[in-house]
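Any chance you could fold what I've pasted below:
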Amino acid sequence: MFHLWNRNIKSVKLFFRFLFFQMATLIHTLADHNDDVNYCAFSSSCLATCSLDKTIRVYSLSNFAELPYSPLEGHAYAVHCCCFSPSGLVLASCSTDGTSVLWDTRDGRRLAVLEQPGASPVRVCRFSPEAAYLLAGAADGSVVLWNVQSMKLYRSGKVKGGSLMACAFSPNGNFFVTGSSSGDLTIWDDKMRCLYNEKAHDLGVTCCDISSHPVSDSENGCKYFQMASCGQDNHIKLWLILFADFLGVQLKYKCTLNGHSAPVLACAFSCDGQMIVSGSVDKCVIIYETSTGNTLHTLSQHTRYVTTCAFAPHSPLLATGSMDKTVHIWQLDLKQPCAGDTTENESKVAIEDWSEDDVSAWLCAQDLADFVGLFKMNNIDGKELLNLTKESLANELKIESLGLRSKVLQKIEELRMTMISVAVPDEFLCPITRELMNDPVIATDGYSYEREAMENWISNRRSSPMTNLPLHSLMLTPNRTLKMAISRWLETQQK
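Just a heads-up that it's a prediction; the model follows:
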């Protein structure tokens, strides 16, 4: 039995081996800033960049044209960082002027100016995963959580020494990590309590990022968050973070990625966690495979220090910014496993034609191996897999855990999206999750949302995700017209 299982796992690894990209093609260069580019950030539809020239510029991903309200002006000094809220409706920026500013991405309107206590230059800012808070870190080491809805200070803290240079939230929002110029990585919980501190980089941390995909540790079977950090010591380090009530916080060093010959100023995970990109004082951008640490590509088109890099969340795009005042946009061209691989033909089988064994392989590749027996018992092949719903998972497959049902549905939705060859119309995307809606409902603010996302939203707050105004009722009405339109559109894309 063990030998059969081992052989099956090996075939799964072959069948769903990570798809390396063949090349990174420079498809566009943005040269609108008149000073160093400090940061760039993606939403599902836009790219934002900020600069020493005191401005933030916003571009459409459809044609890389600058939006009519761009550039955003209002900071008195250099803008160091910018980031989108998870819905993409709000853009935050922070500056040497000691403020963080919130902007409406629909019209460029300034929503709020948040003044850092002590008026210290703000170096970095990040939204929490549910956009309830904005984290702002400053040169004096102060760390502030702002309540986005009330625009009031929620919590504040301070690192032990040095300036705060980097921060990242865990995907579930239970904790966040900060990095300082003294070289420390500090883990905080959502109540701003310092849980752990580690000397990570001898000459100072410059950036950190946490992958949205947890990984399994074979030693004890735990699920860890994977984090990357980089610093003035020329290194990128990978870490595993375990955050659990019964174990506290554990930070485990995993490995060091080498390749840069000078301080590394930026690092970021791809959306699926399979790749890491870094930018350095050596003017190079390096893309690594996360699982092996192998270098996949080195890009050397910038003429000065590379200060920022970011992967787009829903498209094979990479943005890199530099002190040469430009932002390069790269297209990552994917290829299937190399010719001669015994699984080449299998990987091209249409999803609806998958056998039950193909579905089992997919489950294992998505870290859902515990469901293989259940799916086989219910004869779930590719066609059945694509037709699974929240109701069928609960009532027919008897998956009791809401969290597990949601995880399976999310993976199935990602699978469905791979079958779609054109961009999804924006009106079919939930404003909260920015994913294709399956059960759209109309809230009393007049906007349509995915039911589960909106139910989770109003369970924690009574305001509109779109306008931030109070909802006069929590009633949600099924939008059957929109649901039919989405179904018809999906049918046309799958023909």
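
From now on I want contacts and neighbour counts done on CA atoms only, so please keep to that.
OK.

Could you pull out the helices in the stretch 151-300 of the chain for me?
Counting by DSSP state H, counting those that start in this stretch, no segments of the stretch 151-300 of the chain form helices.

just the strands in it please.
Under the criterion DSSP state E, counting those that start in this stretch, the stretch 151-300 of the chain carries strands at the ranges 152-158, 164-169, 175-180, 184-189, 194-199, 205-210, 215-216, 223-231, 236-244, 248-257, 264-269, 275-280, 285-289, 295-299.

any chance of these in JSON lines, with distance to L145 too?
JSON lines is the format used below for the strands of the stretch 151-300 of the chain (distance: least, Cα to Cα, whole Å):
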{"stretch": "strand 152-158", "distance to L145": "5"}
{"stretch": "strand 164-169", "distance to L145": "12"}
{"stretch": "strand 175-180", "distance to L145": "11"}
{"stretch": "strand 184-189", "distance to L145": "11"}
{"stretch": "strand 194-199", "distance to L145": "14"}
{"stretch": "strand 205-210", "distance to L145": "18"}
{"stretch": "strand 215-216", "distance to L145": "28"}
{"stretch": "strand 223-231", "distance to L145": "21"}
{"stretch": "strand 236-244", "distance to L145": "20"}
{"stretch": "strand 248-257", "distance to L145": "21"}
{"stretch": "strand 264-269", "distance to L145": "22"}
{"stretch": "strand 275-280", "distance to L145": "27"}
{"stretch": "strand 285-289", "distance to L145": "32"}
{"stretch": "strand 295-299", "distance to L145": "36"}
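
Second chain to compare with the first, below:
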Amino acid sequence: MVSLICSLQNHLDDVNWCAFSSTLLATCSADKTIRVYSTRDFTELSFSPLSGHGYGVHCCCFSPCGQYLASCSTDATTVVWKMDTGEIEAVFEHPGRSPVRVCAFSPDSSWLVSGASDGSLALWDFPSRALLRTGSVPDTTMVACSFTPCGQLFASGSTYGDLRIWDLSMNQLHAEKYAHDLGVTCCQFAPQMMKGMNNVSIFRLASCGQDSLLKIWLISRVSTTVSPVSAPLFLSLWCRYVTSCAFSPTAPLIATGSMDKTVNVWMVEDGSSSHGESLKQKKAFSRKWPGHSRLMVSEWSEDDVLSWLREEGLESLIDTFKANNIDGAELLSLSKESLSTDLRIESLGLRSKVLRKIEELRTAPVSNGIPDEFLCPITHEIMKDPVIAADGYSYEREAIESWINTKTRSSPMTNLPLQTTLLTPNRTLKMAICRWTSSQ
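Presented below is the predicted three-dimensional model:
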């Protein structure tokens, strides 16, 4: 199940890429900038936007620890930025000076790979800033790349429409031709690795393309053999050409960028039977609108509806809705015919957008006013001592310790084995909870 939770509209040109760290979301654009947001409330950081590239920025990616952000551009460079200050840490020049279209860190930050318009790939030793080896796919442009959670393999995607799996020696282990009919625009592995029968490693790979589809692939690895294990899940997205997608490492979220200059953040839930029970424990992450987040839509006043129109970028309809005294109940009852006949909205595109936004309201859960990331997934109560477990999720310390001691060593959220029982204090989340609690 996929549901839209927010839309960001700060870029002035096509959004080319999205990337998550544990606390940040970065986006880059043909407007030559990189923008960085807090995932707590999706507000932009003080040093954002980052400006330093001479041409459009094609890709950005965080180092696993979140300390650095890499970005690459038509200017044939990959720039690494410090995330505490927004300053430049290093600049990598791609071999052959070809425009760099994609870059990606390995999970342990040992490697940085970059791909270019001439089909070449460059593998860098990040700690030493040295070029290790190169590879290439002829007659195409390399536009997508992502490492597996183990860091021993990476995937690439090209404008030819293929997805390829490589090892660190630049050997091609698998090629999925025509993965997207009109060309791949992005691919990314999910941060958690799954285990199949006979201890086979299974990875989830998301890819998107100019066919406006997001596909979720399951890929297995046995020794040096790599192959798909199931047909991909197809998700048709509500926007013009989808250019990028990114998994959050700490929440069930995917961000997608588009040529309509917007970034959409989606919640994704796995409906498979093996994960069913744990998914029932999740709190829905719902959109909230200032002034009426605690109300059901049917209880909205006329002013609430006008506020919603402003939030959704539908200001042109405010006078029409105000003249017709549209409140929440009437809003939910609007149809294609009533928009055209009663409200006399002539634009087919505008009517379609309104209907789509109303459908989001119908399917969105009611908010109780408490930010969902403040609630422990086990107790469903506001956390006092949040800690990060090996699955990347935050829990109340006492609750996750009790879970580990009384249950098998599996994640409460994914049912997958926890690689370690080490718990890391989430001080940023604790401070955010304290600030929110004090304001109530």
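
Make TSV out of the strands of the stretch 151-300 of structure 1 and add distance to V101 of structure 1 and mean neighbour count.
Output for the strands of the stretch 151-300 of structure 1, formatted as TSV (distance: least, Cα to Cα, whole Å; neighbours: other Cα atoms under 10 Å):
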stretch	distance to V101 of structure 1	mean neighbour count
strand 152-158	13	16
strand 164-169	17	26
strand 175-180	20	26
strand 184-189	23	22
strand 194-199	26	15
strand 205-210	21	26
strand 215-216	35	16
strand 223-231	26	24
strand 236-244	30	20
strand 248-257	32	15
strand 264-269	22	27
strand 275-280	26	28
strand 285-289	29	22
strand 295-299	33	17
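
closest to S44 of structure 1 out of those?
Of all the strands of the stretch 151-300 of structure 1, strand 264-269 sits nearest to S44 of structure 1, with 15.9 Å by Cα to Cα.

so the closest one matches what in structure 2?
In the comparison with structure 2, strand 264-269 of structure 1 aligns to the range 242-247 (TM-score structural alignment).

how big is the offset of that stretch relative to structure 1?
After superposition onto structure 1, stretch 242-247 of structure 2 sits on average 2.8 Å from its aligned residues (mean Cα distance after the TM-score superposition for structure 1).

any idea how far that stretch is from the chain center?
Distance, stretch centre to chain centre, for stretch 242-247 of structure 2: 6 Å (Cα atoms, centre = their mean, to the nearest Å).

Show residues contacting that stretch.
15-20, 185-191, 206-213, 253-259 (Cα atoms under 8 Å, 6 or more residues apart in numbering).

same thing but at 6 Å, please
16-19, 185-186, 212, 253-258 (Cα atoms under 6 Å, 6 or more residues apart in numbering).

any idea how far the closest residue in space to L418 of structure 2 that isn't next to it in sequence is from I378 of structure 2?
Distance criterion Cα to Cα, 6 or more residues apart in numbering; nearest residue to L418 of structure 2, sequence neighbours excluded, is S410 at 5.2 Å. With the distance defined as Cα to Cα, to the nearest Å, S410 of structure 2 ends up 13 Å from I378 of structure 2.

what's the answer for Y160 of structure 2, then?
Relative to I378 of structure 2, Y160 of structure 2 is positioned 45 Å away (Cα to Cα).

Between those two, which is the more surrounded one?
The residue with more neighbours, out of Y160 of structure 2 and I378, is Y160; 19 against 16, by other Cα atoms under 10 Å.

That one pairs with which position in structure 1?
With TM-score structural alignment as the criterion, Y160 of structure 2 lines up with S182 in structure 1.

Same check on E359 of structure 2?
Counting by TM-score structural alignment, E359 of structure 2 has no partner.

Contacts only, for E359 of structure 2.
Contact criterion Cα under 6 Å, 6+ apart gives no residues in contact with E359 of structure 2.
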